[in-house]
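Student: what's the 3D shape of this:
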Amino acid sequence: MSNLFTVRPYRFVPSLLTLALCLAWLLPGLIGHEPWKGDEAETMGLIHSVLSGMPVAVPTLAGEPWLSVPPLYSIIGAGFAQVLAPWLPAHDAARLAGGFFVLLALLFAGFAGRELYGSEHGRLAALVLIGSVGLWVRAHEAIPQTILLAGVAMVGYGAALSVRRAYVGGAVVGTGLGLSFMSVGVAETLALALALLALPVFSPHWRQWNTAKAAGLTVLFMAPWLLIWPWALWQSSPGLLIDWWHSQVQERFIFWSPHAQSWTGYYFKFLPWFAWPAWPLALWTMWHARREQLTTTGIVLPLAMWLSLTVVLGFTVDPSPDDGLPILIPLAWLAAGSTFTLRRGAANALYWFAMMTFGVVAITAWVYWSAFDLGIPAALSAHLHKLQPGYQGEFHPFPVVMAILYCIAWVLLLLRMQRSPQRPLIAWAAGMALTWGLAASLFERPMDERMGYESVMKSMQPHLPSRSCVASLGVNAGARAMLDYYLGVQTLRMEDTHAPTCPMLLVEENGGQEALPQREGWRVIWHGNRPGNRTERYILYKKIKSRQHG
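Tutor: Model prediction:
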C-alpha cells in the first residue's frame, strides 16, 4: 500500500506540467483589451448584431448580411457575452469563447496523439501546438478559426479511435466535421472529408467492418450541422443562401472565381516559419518510418489530413496564414511521433536553441518595455514614440509583476528539468508561453492603442448626427463593425447605394497623404486615425446646404 501512495502521485506530474504550460500560454491576453483591427473586429460586429436582436440565421455586420462565415461563433460568442455580462464587456467574453475552443483543440489533439502513438505522446502533441509560431497570436483572438481548430482535432481523434471503437469514433468525427463546416465553411470541410476517404486506400487499419460502422455514425452526427443552418437561412431568404453558396464555392475556389489565379503552393511556402518547430520534427517522423511503418495509423492519418488541407486550401482565392491554421494540427501529431526517436544531438540542439532564443527575446522585451513606459533608454524611447505618437507611458505594477513571475517560472523550469526525450519540446513550449506572457503583460496597452478602434470612434462621436443617416465610402468592414459596436451607428455604404439623403459621409483614406481631400458639395468636420497608424485615416464630411435663390 505504501508504494501505491508514494509512486502514483508522481505519474500526474508531466500531465499537470503540460496543463500549466497550456494555460500559461492561453490565458494572457484573452481579456483586458479592445477588439483589434482585422478579423476580430469583424467577428465582434457579428456578435454585436446577435446581441442586438438580429436573426441568428443571417450573419449580420453593421446592418448588412455578412456571408463570409457561418454564424456558429457569433452565436456562441453572444452566449458567452450574455452569461458574463455582469463581469466582463462583450468583447472580452467573446474572446473567452475563442479560448474555450482552443482549449478543446489542445485536448482533442492530445487524445489523438495518445491514440496514434501511445500514452506519452498525447501531451507532446499539445506542446507542439502551443509551440507553433503560427498559433502564437491567433489563438488569443475572437475569430471563428478557433472553432475550426477544435473541429479538425476532433476529426483526427475520431478517425484514430474508430479503428477500435467504431461508434464513439464515428460520432466524434461527425461532430468535428460539423464544427468545421459551421466555423468557416465548405473548403475546410471538403478537405477533411477527402482525407477520411483516403484512409482505407493507404492503410489496412481502416479496411474493416468497424470503418463502415464508423462512417454511418459520422454521417448521422454530421447531418444536423450541415442541414439546419442552411435550411434556416433558406427560410429567411433563399437569395442569401444562394449568395452564401456562391461565396463559398464560385468565389473562393480558383476554378470558378472571376479573380482566379493559378495554384501557387502558398501553404508549402509559408510553413518554414508558420509551423516551426513542428515541420522538421514531422519530417524526421516520416524519415524514421520510411521502410516499414508508412501504413501505420500514426503516419497515414496525419499525413492524409495535412496533404488534403494543404492542397485543397491551396486552390482557394487569396490564401493567408489565418486560413492555414488547421494545417498545424496534423503536423503536431507527426511531430509528437518523433520525440522518442529523435537523435540526441538534434534534441540537444533544439533544447539549446530554445534556451538561447527565448532568453534573448525576454531581455529584448524588457528593454523595449522600459523604453515605452519608463523612457529608458532615451534614444530607443524617442524612436518608439515616433512610431506611435501620443502614447503616454506609465508604470503599472500588476502587469510588471506578472511579467516577472513568468520569467522566474521559466528559469526555474529550465533549472529543474531533467534530461529526457521530451525536454526539447517542453523547453520550446515554455519559451513560447514566456514570450506571449511578456507580450500580453508588458505591451498590451501600446498594442491596444495601435490596433483598437475605441479612441478614434469616441473622437468621432460628438460630430455625428443623433438621428439622420451616415453614408460611408471605402470604410473597411472592421471599422464599420466597431462604429456599430461603440456608437450604434450603421452606415449606408455608397458602394451599394448613393445614399443621396444622408447629410454625413464617412470616408476611409489610405496612403498617408497629409492634405485632406476635398469633395464638391461637402465640407470636412472631423478627421482622425488610430494612434500610431499613419496610412489609415477617417474623414467625416457634412453636406453643404445649397442656397435657395428667389
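Student: rest of the way, CA atoms for contacts and neighbours
Tutor: OK.
Student: and the helices in the stretch 101-250 of the chain, which stretches?
Tutor: All helices of the stretch 101-250 of the chain, identified by DSSP state H, counting those that start in this stretch, fall at 121-130, 145-161, 166-183, 186-202, 209-236, 238-245.
Student: let's compare: structure for the following, please.
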Amino acid sequence: MKPVRLPAAATNALPRWMLLSLCMLYILPGLIRRDPWKTQDDASGFGIMWTMAHGTLNDWLWPHIVGLPMPDKGPLAYWIGALCIKLFGPLLGDDLAARISTIGFFLLGCIAVWYTTYLLGRRPETQPLKLAFGGQPEPRDYGRTLADGALLIYLGCLGLLLHSHSTSAEALQVSLVATAMYAAVRLFDSQSLRHAAWLGAVFGLLVLTRGWVFPLAAWTGLLVLACLGNSRLIMRLCAVTLPVAVLVAATWILACRIERPFNSSPFDAWMVWNYRQISLPSLESLHYLLKYGIWFAWPAWPFAGWAIYAWRRQYKAWHITLPLTFLVSAVVVALVNPHPEEGMLLAMLPPLAMLAAFGLPTMKRGAINAVDWFSVMTLSFTSAFVWLAWIAKQTGWPGWLARNALKLVPGFKPEFNLIACLIATVATIGWLALVQWRISRRPSVLWRAVVLSSGGVILCWVLLMTLWLPWINYYKSYEGVARRIGENIVPAKHCVDSNVGPAQRASFAYFGGVPFAGFNDAQCDYLLLQDNRNGATDNPAETDPGKGKWKLLWEGRRPSDRDERYRLYQRIH
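Tutor: Coordinates of the predicted model:
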C-alpha cells in the first residue's frame, strides 16, 4: 500500500515568480562586489578562465594559469567562464563577468532539480491514495508541489553555498548531475533514441567538466537498473548513450592531439588525475563521508532517508530507484576516492533533494515541527551573531567581540555601507515574517517542512555577503599584496618564475599584472618565492635562490595571513 494519503489543499504550489526570486536572492549575493577568494578553487578557477579569455587557441585547449599547467578535472566550465569574460568583461570587469557563468550554472541546476522531481511526481505509482469522498490532488498539482519542495531543499543544502558561488568546475558539475537525472527520467519514460543520445551528451559534458569517474559510475548504475527487467533500455544505454558520451568527451582530446598546444597535450596528466580518484574503499574515505556529509547534505539527508524507508514496499518505483541510483553512484565514488574533498560530495545533493521531496508527504507532524524548530533556533542565532559582530566592528561594542573580529584582520578599517545595511535589514524582516507565518498559520502544504531551512540559509548568506563582505574580502583576497608585488616589477618584457600556488598565481597576475613565466620561457629576470614565516617550504632549496645571483627587491605578506611570506628577487647580470 502507498504510504501517502493527502488532501488537495496540501498541494498548493509556490508561484513561479517567488521561486525565481528565491533563486536570484540565493545566487546574486556573494557574486557582486567581491574579489576571487583563495578557497574552494574560486581564484584558481577564475585564473584559468582569465588566461583563456586573453590567450590563444592553445590556452583554451590546455587549461593553465598564466603558465602553470592545470589539466585536472576538465576544461568545459572554464571555457564557458572565459566566453563570458570575452562577452561581458569590457562592461562589467573580468571577475564579475566570469561569475555570469556561475549564475547560469546555478539556474541550470535549479531548473533540472525542479523538472526532474515534477516528472517523477506525476507518475501513477507516486500519487497519493484516493480518499473515500474524493478531494485528493491532481497528478499535475501534486508533481508541482513536490518539485517546489525539492527545490527548497536543494537551496537549503549547506554544502551547496560556497561551491555554487565559486568560479570552479564543481559549480557546473552539480548542475550537470541534476541535468543527467532529468535526461535519465526522460529516457526511462520514453525509451527513445533521442533521449538516450541526450543523456549521453550530458554524461560527455560531465566528463569534460570533472573527469569520467562519476559519469561512468552513474552510467553503470543506470545499466544495472535497466537490467532488472527492460532489455530495450539496456540497448539504448549501451548502443547510444555510451558512444555519444565518448564522442562528446573525445572532441577536446582529439583537438589537443591535432593542435598539440604548446607542443604537448594535457591528456596524459588529465588521465592520471582521473586514475588517482579510484582506489579501494578505505576507513579514511568512510570517515570523511560521514563526518562532512552530515552537515554538507543537511537538511536533505533526514528527509531522503525517511523517503527510502517510507516507500520500501514500492522499491521498484522509479521516483525512488532513479534518484537512489545516482545517490549510490556518488557515494561509491566518494568511498573509492583516496583523496577526500568536498567536491566529490556535491554529486549527492541533487538526488538527495529529490528523494527528500518524496519523504515530505509521509513525514509525521512531530518530525516536521522538530526540523522547523531546529532551523528557527539555529539559523536565527547565526543571523543574530552576524548582526552583533557587524555592530561590534562598526561601533566597538561589545569590546571583546570587536577585538576578536579585528584581530583576525590586522589593518582592516570598517566602513559603513548604507545599501548593504538596507538589504540586510529587509532580508531580516522577511525572515521574521516567514517565521511568524509558519508558526501562526501552520500551513498544510507539503513544502512547509523545509521553507524555514532554505529561508534561513538564504538569510545567513545574504547577511554575510552584505554586512561582512568587506571583512571577508580583506581576509580571503590577495589583491593588496598582488598590487605591491606588481609595483616592484619593471614594466618591460620580463617574466617572473615562482613557486606560488594556483590561487596566488591567478590573483597576482590579475590584480598586480605579474608576468609569470609561460610554457616556453626558459630563464626569467625575476623570482617570486613563497614560504611560511619560519622560512620553510615543501622544498627547502626554494628558500635560498642562490647568493650572488639574485637581489632581494621586496618582502611582505598579507596582513590577515601570519604564515604566508613572499619575497621578490631580481636576477643579477
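Student: returning to what we had before: output the helices of the stretch 101-250 of structure 1 as a markdown table; include the columns distance to residue 485 of structure 1.
Tutor: Shown next, in a markdown table, are these (distance: least, CA to CA, whole Å):
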| stretch | distance to residue 485 of structure 1 |
| --- | --- |
| helix 121-130 | 32 |
| helix 145-161 | 22 |
| helix 166-183 | 22 |
| helix 186-202 | 29 |
| helix 209-236 | 24 |
| helix 238-245 | 24 |
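Student: format the ones you listed as TSV; extra columns: distance to residue 354 of structure 1 and mean neighbour count.
Tutor: Putting the helices of the stretch 101-250 of structure 1 into TSV (distance: least, CA to CA, whole Å; neighbours: other CA atoms under 10 Å) gives the following:
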stretch	distance to residue 354 of structure 1	mean neighbour count
helix 121-130	13	28
helix 145-161	26	28
helix 166-183	33	27
helix 186-202	33	19
helix 209-236	41	17
helix 238-245	45	16
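Student: relative to residue 333 of structure 1, which of those is closest?
Tutor: helix 121-130 (5.5 Å; CA to CA).
Student: residue 36 of structure 2 contacts residue 47, correct?
Tutor: No. Checked against CA atoms under 8 Å, the pair residue 36 of structure 2 and residue 47 is beyond contact range at 9.1 Å.
Student: anything in contact with each of those two?
Tutor: Common neighbours of residue 36 of structure 2 and residue 47, using CA atoms under 8 Å, 6 or more residues apart in numbering, are residue 507.
Student: contacts only, for residue 33 of structure 1.
Tutor: The contact partners of residue 33 of structure 1, by CA under 8 Å, 6+ apart, come to 92, 444-445, 448.
Student: what's the most distant pair in these?
Tutor: Spanning the widest gap among those are 92 and 445, at 15.1 Å by CA to CA.
Student: those two: which is more packed in?
Tutor: Shown here are residue 92 of structure 1 and residue 445; by other CA atoms under 10 Å, residue 92 has more neighbours (25 against 18).
Student: regarding the aligned residue in structure 2 for the more buried one, which helix or strand does it belong to?
Tutor: Taking TM-score structural alignment, residue 92 of structure 1 has residue 96 as its aligned residue in structure 2. Using DSSP states H and E, residue 96 of structure 2 sits in helix 94-121.
Student: stretch 304-323 of structure 1: which residues count as buried?
Tutor: By neighbour count with 16 or more other CA atoms under 10 Å, stretch 304-323 of structure 1 contains the buried residues 304-317, 319, 321, 323.
Student: of residue 36 and residue 47 of structure 2, which one has the most company?
Tutor: The residue with more neighbours, out of residue 36 of structure 2 and residue 47, is residue 47; 30 against 27, by other CA under 10 Å.
Student: for the aligned partner of residue 342 of structure 2 in structure 1, helix, strand, or coil?
Tutor: Matched to structure 1 by TM-score structural alignment, residue 342 of structure 2 sits across from residue 321. Under the three-state scheme (DSSP: H, G, I helix; E, B strand; the rest coil), residue 321 of structure 1 adopts coil.
Student: what's the distance between the residue most central in space within structure 2 and residue 269 of structure 2?
Tutor: Most central residue of structure 2, judged by C-alpha distance to the mean C-alpha position with CA atoms, centre = their mean, is residue 163 at 2.6 Å. To residue 269 of structure 2, residue 163 of structure 2 is 24 Å away according to CA to CA, to the nearest Å.
Student: circling back: show me the one of the helices of the stretch 101-250 of structure 1 that comes nearest residue 260 of structure 1.
Tutor: Closest of these to residue 260 of structure 1 is helix 186-202, at 15.7 Å (criterion: CA to CA).
Student: what range does stretch 336-351 of structure 1 cover in structure 2?
Tutor: Going by TM-score structural alignment: stretch 336-351 of structure 1 matches residues 357-372.
Student: check contacts around residue 377 of structure 1.
Tutor: 367, 370-371.
Student: tell me the counterpart of it in structure 2.
Tutor: Here residue 377 of structure 1 is matched to residue 398 in structure 2, going by TM-score structural alignment.
Student: tell me how far that match lies from residue 391 of structure 2.
Tutor: Counting by CA to CA, the separation of residue 398 of structure 2 from residue 391 of structure 2 is 8 Å.
Student: and the strands in the stretch 401-550 of structure 2, which stretches?
Tutor: 496-498, 526-532, 550-556 (DSSP state E, counting those that start in this stretch).
Student: nearest to residue 380 of structure 2, out of those strands?
Tutor: Taking the strands of the stretch 401-550 of structure 2 one by one with CA to CA, strand 526-532 is closest: 38.8 Å.
Student: in structure 1, which residues correspond to the closest one?
Tutor: Taken onto structure 1 by TM-score structural alignment, strand 526-532 of structure 2 occupies residues 504-510 there.
Student: can you list contacts of stretch 267-278 of structure 2?
Tutor: Contacts of stretch 267-278 of structure 2 (CA under 8 Å, 6+ apart): 71-74, 211-213, 253, 256, 333, 336-339.
Student: mean distance of the match of strand 526-532 of structure 2 to its aligned residues in structure 2, please.
Tutor: Superposed on structure 2, stretch 504-510 of structure 1 shows a mean distance of 1.4 Å to its aligned residues (mean CA distance after the TM-score superposition for structure 1).
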